[in-house]
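Visitor: With the sequence up front, the predicted model follows.
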Amino acid sequence: MTYANFTRRTLVATAAGSAAALASPLPVLARTARAPRAGRYTGLTENGVFAFKGIRYARAERFAQPVAEPWDGPALQATSFGPICPQRALGDEAQAEDCLYLNVWTPEINPRAKRAVMVYFHGGAYTTGSVTDPLTHGGRLAADGDVVVVTVNHRLNALGYAWLKPFDTRYSDSGNLGQLDLILALQWVRAHVEAFGGDPARVMVFGQSGGGAKIATLMAMPAARGLFHSAATMSGQQVQASGPAHAWARTQAFLAALKTDVEGLRTMPIERLREGLAAVDPILGGSVYFGPVLDMTNLPRHPFWPDAAPQSLSVPMILGNVRDETRAFLDPRGPKLKGLDWSNLAARIQPEIKIDLDPVWVVEQYRLHEPAWTPEQVYYAATTAGRSWPGQVIEADERAAAGATATWVYQLDRSSPRDPLRGAAHTDDIPYVFGTLDAPGSYSGTDAVARGLSTTMMTAFTGLARTGSPGLAEWSSYRLPNRATMVFDARSRVVNDPRRWERELWAKAPYVQPGV
């Protein structure tokens, strides 16, 4: 697509103006006292922007393709979030199979406004999560970034990714239904976002953790081609999808735990189906994993193996990670760190990595390169570089090797000022991009450094949405062999290949995508 630079528009306060202006509908401005309306949906005003919450974009029968919700019809209130997909645990939020809802925040309801659109997919792998998390409310990003923000819920876990095709071809799409939901949501954006002041020709998708993995997967799905024009993934990647044999083994384990067959699975109460998600995964151990399946129709190839999917090489992309990813889920105050020392460090690292290298040798290499580091520092560096980071390196390198239009890579280094043991952990980039520094669950703090970094990261992301290039002139694109990386910190700067020796160490053996 062709990108154009758009500056913040001057909003007209009175009806006076040229004859041309008088001949066109006046924009509905965020300062008006009226309840905002777009199409048949009535929203609300929140902190200077319009919010439309709980817009149904589709309906779906269990294990069937989603069907688009009509745009026209009786007037509807869009003032509260819809239910989230059923999952094992996520607070006290309402859960229901009828969960195909999205939310829109916009500074202006005017079809002529043509603001860039940022569509967010949530994390939680493919099993849990929602966009109702206060960290991902889009009001501040819409206001401060002058963009239209859309956040999407979709089917997860067995409802979105159980592989049932071996039972019956009626279920041929079952392994990728969650992805098909996202595709339908993007089709909704293309068809209707103009009514909310958005530009359907400038749609950026962005997502953290599992949300980033969903985006990487969409980049290899033919039905998603052309539905977004730029992308950003935050600590989320999908090098390979699940093969059908592993997906089938997981579905069988799930059915065995429920003591049922496919017909029982299709008709049982959702509460019972949700209980089955505690089944033991026959490949990975732990709770059963569901994710995208290489079904050769909806997903005809792996997203980034053996190379970057050609269909998305023209899509400008930001790839990001945080320095201490695993501090978020390997609790520094928990049992896995209790009593950690040099004598047991290798054994503690072994179960946490996804690259098959001798952990004793790994520890030796870390001590050789970083002799001042403590066992805890080595533990988190090694588990991050051997588990959470390699997928991003592979994706960035494959895009560079294939001559992709443009790729930019970042690393968040700023440690949490709220928790000194957390470092810069998984999810910590979310509040900086959304501007939700003071939201529950944020570890960013609200000091001057946090506010400045939030402005910088928001500028980069909204710049990509507007123009196809981050809004930071000093951020050079990622190319081989330099591997330019923006290090976001109190003083952000571009560094070439900032963790080179770690990257080279972990590249000595293949990375195995969790779930495949």
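Guide: Received, thanks. Since this is a predicted model, take the numbers as computed values, not measurements.

Visitor: Every contact and neighbour count from this point should use C-alpha atoms.
Guide: Will do.

Visitor: remind me, longest helix of this structure?
Guide: Determined from DSSP state H, the single longest helix within the chain is helix 448-467.

Visitor: Show residues contacting that one.
Guide: 3-6, 115-118, 141, 145, 147, 202-204, 230, 232, 316, 431-435, 437, 444, 469-472, 488-490 (CA atoms under 8 Å, 6 or more residues apart in numbering).

Visitor: Let's see which of those end up in strands.
Guide: Residues of those located in strands (DSSP state E): 115, 116, 117, 118, 202, 203, 204, 230, 232, 488.

Visitor: distance of the closest residue to the last one other than its chain neighbours from residue 436?
Guide: Right, residue 488. Excluding the flanking residues, the one nearest residue 488 by CA to CA, 6 or more residues apart in numbering is residue 412, at 4.8 Å. The gap separating residue 412 from residue 436 is 16 Å, by CA to CA, to the nearest Å.

Visitor: can you check residue 187 too?
Guide: 28 Å.

Visitor: likewise residue 364?
Guide: In terms of CA to CA, residue 364 sits 41 Å off from residue 436.

Visitor: So between those two, which is more surrounded?
Guide: A side-by-side neighbour count of residue 364 and residue 436, using other CA atoms under 10 Å, places residue 436 first with 24 against 13.

Visitor: which one is the more buried one nearest to, not counting chain neighbours?
Guide: residue 135 (5.6 Å).

Visitor: Kindly tell me how buried residue 223 is, as a neighbour count.
Guide: 15.

Visitor: hang on, isn't it packed against residue 183?
Guide: Yes. At 7.2 Å, residue 223 counts as touching residue 183 under the criterion of CA atoms under 8 Å.

Visitor: Name the nearest residue to residue 393, sequence neighbours excluded.
Guide: Counting by CA to CA, 6+ apart, the residue nearest residue 393 is residue 503, at 8.0 Å.

Visitor: helices or strands next to the strand or helix carrying the one you found in the packing?
Guide: Residue 503 belongs to helix 500-506 when assigned by DSSP states H and E. When contacts are defined as 3 or more CA pairs under 8 Å, 6 or more residues apart in numbering; DSSP states H and E, helix 500-506 sits against helix 390-401.

Visitor: what's the offset of the helix it packs on from the middle of its chain?
Guide: 17 Å (CA atoms, centre = their mean, to the nearest Å).

Visitor: which outside residues touch that helix?
Guide: 235-239, 304, 307-308, 313, 319-321, 407, 409, 478-480, 503, 506, 511, 513.

Visitor: try it against this one:
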Amino acid sequence: MEPTRPGKPESLRPITPGEPVRPLEAAATRVCTTRQGAVRGRTGSDAVTSFLGIPYAAPPFGPRRFREPAPAASWDGVRDAFTHGPSAPRAPYAPPMDALIPDADGGQGEDCLNLSVWTPHPGPGGGLPVMVWLHGGAFSNGSGVGPAYDGAAFARDGVVCVNVNYRLGTDGYLRLPGRPDNRGLLDQIAALEWVRDNIEGFGGDPDRVTVFGESAGGMSIGVLLAHPRARGLFRRAILQSGAAHHFLRPATADLITAHLAAELGIEATGTALTEAFARVPFAELLPAQAGLRAEMGARPDPALWGEAILNMMPFEPVLDALPLPAADCGVDLLAGSNREEYRLFLVPTERLHRLSERKLRETTEAYGLDPDKALPVYAENRPGAGPGELFDAVATDWFYRIPAVRLAESVPGTHVYEFAWRSPQYGGELGACHSAELGFVFDNLRDPVYAPMLGDRPPQGLADAMHGAWVAFAATGEPGWDVYDRETRTTMVFGASPAAPTELVRDPRAAERALWEGVR
């Protein structure tokens, strides 16, 4: 569906000095001021006030299509911030992922560069730590809004929480002549600049900002850590199941653009190519970009897709080289992954027990390992494991765990975690899969949106431990365990045992980790 221009919200109206306010309204709403104008939020029974759908940049469409984010327009009076703003135009998750991965039910639209704030101190003078959430979704899906990422639990525990929407897919990451690369990342930087300029008015401390994200959100942070325009915008960072590892080189990004243009019947070149993409209705563009993955699977030839064929992600940050941050980057880091990430892509699709030995060996070699040396090491820790289970272990390390380890090795003082709680879903085979930690991090297990992934009895004690560690890290830079170094490789494991929600481990699965030394 084509995004619509929202126009001027009906709730923008001047406030007359001395205007009487009904007692219920006075108790239920609060007003905070931004540089663009005043916003009215709603206070819940938990004493947390939410301000939803605040624009941090102008709608990136019309003459602003495929350009850097521009400043949001100002408004007069007080703008009601009671509902989330529209998300970026995107295709829905394909089945069966649509039932498992939390996504917003709200609308999509042109005014998608917006954010939401939850605070226990709506007004200046709070001096509270701030956490800014960047959602995942392979840079093509997902949304920063919706019940799954409700920030009330963070605000309840003394943190100002900010959730961000940013451009995805073609609009966010397709390489186009005459337009800047990585527009979705530039949106994230604009949102962090908004936080720097405005969060004090919501009770937050702009010098105590932690940016945290999962999957594509974590990968985004891995790039932002080394991005000159992001320097100084955050003091701490939490990277969940994604670090500085996955990107497209410019030549590969050009291949992706050519494939999508061919799918849409676009034959133009240069700036005319960019203009042609801008004319494609979203009803055609979104299915076409979603279909790129299917085409990659049907024709898995590196000559056609470059390095994108390894992770099946046609939309990613476009970079010339791996963006590892400097050892003295000045940012406190917490990074980690889930123990069985890749099961999310193997179990619901029924590939876990169908994957062949040949596919396992081909992929292991493509990742840079010698199958004859590596696979026996993985099999030793998994007696009786079939090709699919070994594929999960190898792909989880390549895609998620090893990038986090390398980040910790490059930045002294980094804390490392692993999420190991195994979901009971799909007969217990779903395991500690990709995105299974989200409900625990947000301490939002009671929301039914997580039930398909976590079942009906996920352990609240684990949420207390994990959410509490995230809050402590945002407040102090210390999540509650020692830093990772090359000698001890200290790792906090969440949920490995039903008897205890946490376990401190030195160098988990050391032999498997050692296989990747020197592999790029």
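Guide: Sure, I can see it. Note that the structure is a prediction, hence the values are computed from the model and not measured.

Visitor: circling back to that earlier point, what residue of structure 2 takes the place of the residue nearest to residue 393 of structure 1?
Guide: Superposed on structure 2 with TM-score structural alignment, residue 503 of structure 1 falls opposite residue 513.

Visitor: Narrow the contacts of helix 390-401 of structure 1 to just the buried residues.
Guide: For the contacts of helix 390-401 of structure 1, a burial check counting by 16 or more other CA atoms under 10 Å picks out 235-239, 304, 307-308, 313, 319-321, 407, 409, 478-479, 503, 506, 511, 513.

Visitor: Helices - which of the residues you listed land there?
Guide: Using DSSP H, those in helices are 503, 506.

Visitor: Next step: the buried ones among the contacts of helix 390-401 of structure 1 restricted to strands.
Guide: Short answer: these in strands (DSSP E) are 319, 320, 321, 407, 409.

Visitor: Adding distance to residue 266 of structure 1, write the residues you listed out as CSV.
Guide: Shown next, in CSV, are these (distance: CA to CA, whole Å):
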residue, distance to residue 266 of structure 1
319, 38
320, 39
321, 38
407, 42
409, 43
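
Visitor: now, the most widely separated pair of those residues?
Guide: Greatest spacing in those, by CA to CA: 321 and 407 (14.0 Å).

Visitor: So which residues of structure 2 form strands?
Guide: Going by DSSP E, structure 2 shows strands at 29-33, 38-43, 49-55, 78-80, 114-119, 128-134, 160-164, 204-214, 236-240, 332-338, 415-419, 490-497, 500-506.

Visitor: a markdown table for those, including distance to residue 66 of structure 2?
Guide: Below are the strands of structure 2 laid out as a markdown table (distance: least, CA to CA, whole Å):
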| stretch | distance to residue 66 of structure 2 |
| --- | --- |
| strand 29-33 | 30 |
| strand 38-43 | 28 |
| strand 49-55 | 18 |
| strand 78-80 | 28 |
| strand 114-119 | 17 |
| strand 128-134 | 20 |
| strand 160-164 | 19 |
| strand 204-214 | 24 |
| strand 236-240 | 27 |
| strand 332-338 | 31 |
| strand 415-419 | 36 |
| strand 490-497 | 41 |
| strand 500-506 | 45 |
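
Visitor: Residue 23 of structure 2: which of those strands is closest?
Guide: strand 29-33 (10.2 Å).

Visitor: For residue 138 of structure 2, give me its contacts.
Guide: Residue 138 of structure 2 sits in contact with 215, 216, 313, 315, 316, where contact means CA under 8 Å, 6+ apart.

Visitor: ok, which stretches of the stretch 201-350 of structure 2 are helices?
Guide: 216-224, 250-264, 271-279, 282-298, 302-305, 308-311, 343-346 (DSSP state H, counting those that start in this stretch).

Visitor: Same list, the ones you listed, but as CSV with mean neighbour count and distance to residue 93 of structure 2 please.
Guide: Formatted as CSV, the helices of the stretch 201-350 of structure 2 follow (neighbours: other CA atoms under 10 Å; distance: least, CA to CA, whole Å):
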stretch, mean neighbour count, distance to residue 93 of structure 2
helix 216-224, 26, 15
helix 250-264, 19, 19
helix 271-279, 16, 23
helix 282-298, 16, 9
helix 302-305, 15, 22
helix 308-311, 18, 17
helix 343-346, 22, 13
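
Visitor: Could you point out which of those helices sits nearest residue 364 of structure 2?
Guide: helix 308-311 (10.5 Å).

Visitor: by contact count, what packs against the closest one?
Guide: Against helix 308-311 of structure 2 (3+ CA pairs under 8 Å, 6+ apart) you get no helix or strand.

Visitor: related to what we said a few turns ago, which one of the helices of the stretch 201-350 of structure 2 lies closest to residue 401 of structure 2?
Guide: Using CA to CA, these put helix 216-224 closest to residue 401 of structure 2, at 12.3 Å.

Visitor: Show me what that closest one is in contact with.
Guide: 133-139, 185, 211-213, 230-231, 237-246, 317, 323-325.

Visitor: Give the aligned range of that helix in structure 1.
Guide: So helix 216-224 of structure 2 is aligned with residues 210-218, judged by TM-score structural alignment.

Visitor: if I look at the counterpart of residue 274 of structure 1 in structure 2, how far off is residue 323 of structure 2?
Guide: Taking TM-score structural alignment, residue 274 of structure 1 has residue 286 as its aligned residue in structure 2. Distance of residue 286 of structure 2 to residue 323 of structure 2, computed by CA to CA: 29 Å.

Visitor: for residue 77 of structure 2, same thing?
Guide: 43 Å.

Visitor: And those two? Which one has more around it.
Guide: The neighbour comparison of residue 77 of structure 2 against residue 323 (other CA under 10 Å) goes to residue 323, with 18 against 14.

Visitor: State whether that one and residue 247 are indeed in contact, as I suppose.
Guide: No. If you go by CA under 8 Å, residue 323 of structure 2 and residue 247 don't touch, sitting 9.2 Å apart.
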